[in-house]
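S.K.: requesting a structural model of the entry that follows:
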Amino acid sequence: MAKMESVISLKTGDNAPEFNLKGIDDQMHSLNDYSKKGLLVIFMCNHCPFVKAKIEAIKELHDKFKDDISIVGINSNDSVKYPDDDFDSMKAVAKEKGLEIDYLVDETQEIAKKYGAVCTPDPFLFDSEKKLIFHGRIDDAMNPEAEVSEKVMINNIQKFLEGQKIEKDFDPSIGCSIKWKEQQT
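M.R.: Below is the predicted model:
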């Protein structure tokens, strides 16, 4: 079993770590490309049942907030051991599901480590200055079959856009663990 070295865990107020990753549009995307009122970075993948269950919620977030919040999906999974998460599959899934967010590949897994992402989906919400304001779940459905009774991320983004404080700035997401590559010795 792969063991990851120290995991960084971003805290509220921390700056978003830089990235420069290839998107399914075959373009490179960096943190500085996003300059709206906020940025939502979601570590996700193609094969995880938890992510599959959240695709419609991610699309709803995009549709509702696309003018104010940039949404970026980052796939950090080992695509050798999990070929459903390879780059071509990312393109196919996004097209099939009508996903209009920037969907980027983190082949080295360095970005997931810098953010302290541990599962899929693992969302991080930043303000216009790229400071973390919320790390947590998209909604309160904690397994793929569960019914949603609270749209946590929508509520928190609305509070943020209205200038209100997000009371619970960390509300852990539940999902599949990120599929780490074996550590080189």
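
S.K.: can we go C-alpha only for contacts and neighbour counts from here?
M.R.: OK.

S.K.: which SS state does the most centrally placed residue in the chain fall under?
M.R.: Nearest to the geometric centre of the chain sits residue 42, at 0.7 Å (CA atoms, centre = their mean). Three-state call for residue 42 (DSSP: H, G, I helix; E, B strand; the rest coil): strand.

S.K.: ok, it to residue 185 distance?
M.R.: Distance, residue 42 to residue 185, by CA to CA, to the nearest Å: 30 Å.

S.K.: swap in residue 161?
M.R.: 47 Å.

S.K.: who has more neighbours, the two?
M.R.: Counted by other CA atoms under 10 Å, residue 161 and residue 185 do not tie: residue 161 has more neighbours, with 15 against 3.

S.K.: in contact with the more buried one, which residues?
M.R.: residue 37 (CA atoms under 8 Å, 6 or more residues apart in numbering).

S.K.: neighbours of the residue nearest to the residue nearest to the centre of the chain when sequence neighbours are not counted, how many?
M.R.: Nearest non-adjacent residue to residue 42, counting by CA to CA, 6 or more residues apart in numbering: residue 123, 4.1 Å away. Around residue 123 there are 24 other residues, counting by other CA under 10 Å.

S.K.: another sequence for comparison is provided below:
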Amino acid sequence: MTLNIGNRPPSFSLPAAGGGHALFEPGDGITVVVFTCNHCPYARAWHERIQKVAQDYTGRVTVLQINSNDSSRQPLDSFESMEAREAGGDFSSPYLRDEDQSVAKAWDAMVTPDVFIIDAEGELAYHGAPDGSYDDDSANAEWIRSALDDLIAGRRVAEPVTSPKGCGIKWKQASGLTIGSRP
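M.R.: Predicted coordinates for the structure are as follows:
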């Protein structure tokens, strides 16, 4: 399935680092879903900006961060490593584990970070990168912020699609597929 602007993404329930679960149902309010991980230099470069968005929009927007990487291929992305980062206070919103990669596949996530913003009606309103420059903190996740500001104001997102940039999701190897190919 390819998730396009205006489509309703699938719901999910995933375990959270630090305990508990998070449930996403389209239509439960404006939600930012970020596919991220522990090891990718792009995800790490944008990490603080994404945490600041979660803090700045608390009470108006839900932010969920998901790690879908195969930890046998990238041990730094194990649930234990996720929990260590969570315990260290590295996350301002739930950090979720997609162990079987079903959510990443259903959402057609390809890189870390890959940002999806769902509007209050439950439709995809933005897909892409946090901002235009992973190595410039002053960019301040401006593409996420602009999309959220548009949605909060009741407007359509002015720039609904940008090009996500990051490390490819580390897919589990399936019979007949080579490492790195998308199932």
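
S.K.: on that earlier part again, and the residue nearest to the centre of the first structure, what's its match in the second structure?
M.R.: Superposed on the second structure with TM-score structural alignment, residue 42 of the first structure falls opposite residue 34.

S.K.: ok, that match touching residue 116?
M.R.: Yes. Residue 34 of the second structure is within contact range of residue 116, at 6.3 Å (criterion: CA atoms under 8 Å).

S.K.: quick one, helices of the second structure?
M.R.: 41-56, 79-87, 102-107, 142-152 (DSSP state H).

S.K.: what sits up against the shortest one?
M.R.: Read it as helix 102-107 of the second structure. 1-3, 9-10, 12, 35, 68, 98, 110.

S.K.: mean shift of that helix relative to the first structure?
M.R.: Compared with the first structure after fitting, helix 102-107 of the second structure has a mean deviation of 0.5 Å; criterion: mean CA distance after the TM-score superposition for the first structure.

S.K.: now swap in the longest one and tell me
M.R.: On superposition with the first structure, the average gap between helix 41-56 of the second structure and its aligned counterparts reaches 0.9 Å (mean CA distance after the TM-score superposition for the first structure).

S.K.: off-centre distance for that helix?
M.R.: 11 Å (CA atoms, centre = their mean, to the nearest Å).

S.K.: residues of that helix that come out buried?
M.R.: For helix 41-56 of the second structure, the neighbour count (16 or more other CA atoms under 10 Å) marks 41-54 as buried.

S.K.: the shortest one too?
M.R.: Buried residues in helix 102-107 of the second structure, counted by 16+ other CA under 10 Å: 103-105, 107.

S.K.: now for residue 88 of the second structure, how many residues are close by?
M.R.: Other residues lying near residue 88 of the second structure total 9 when counted by other CA under 10 Å.

S.K.: counterpart of it in the first structure?
M.R.: Counting by TM-score structural alignment, residue 88 of the second structure lines up with residue 96 in the first structure.

S.K.: look at residue 128 of the first structure and say how many residues are nearby.
M.R.: Neighbour count for residue 128 of the first structure, taken as other CA under 10 Å: 14.

S.K.: now do the residue in the second structure that it lines up against against residue 13 of the second structure, distance only.
M.R.: In the second structure, the residue paired with residue 128 of the first structure according to TM-score structural alignment is residue 120. The gap separating residue 120 of the second structure from residue 13 of the second structure is 19 Å, by CA to CA.

S.K.: got it, and residue 28 of the second structure?
M.R.: Distance, residue 28 of the second structure to residue 13 of the second structure, by CA to CA: 14 Å.
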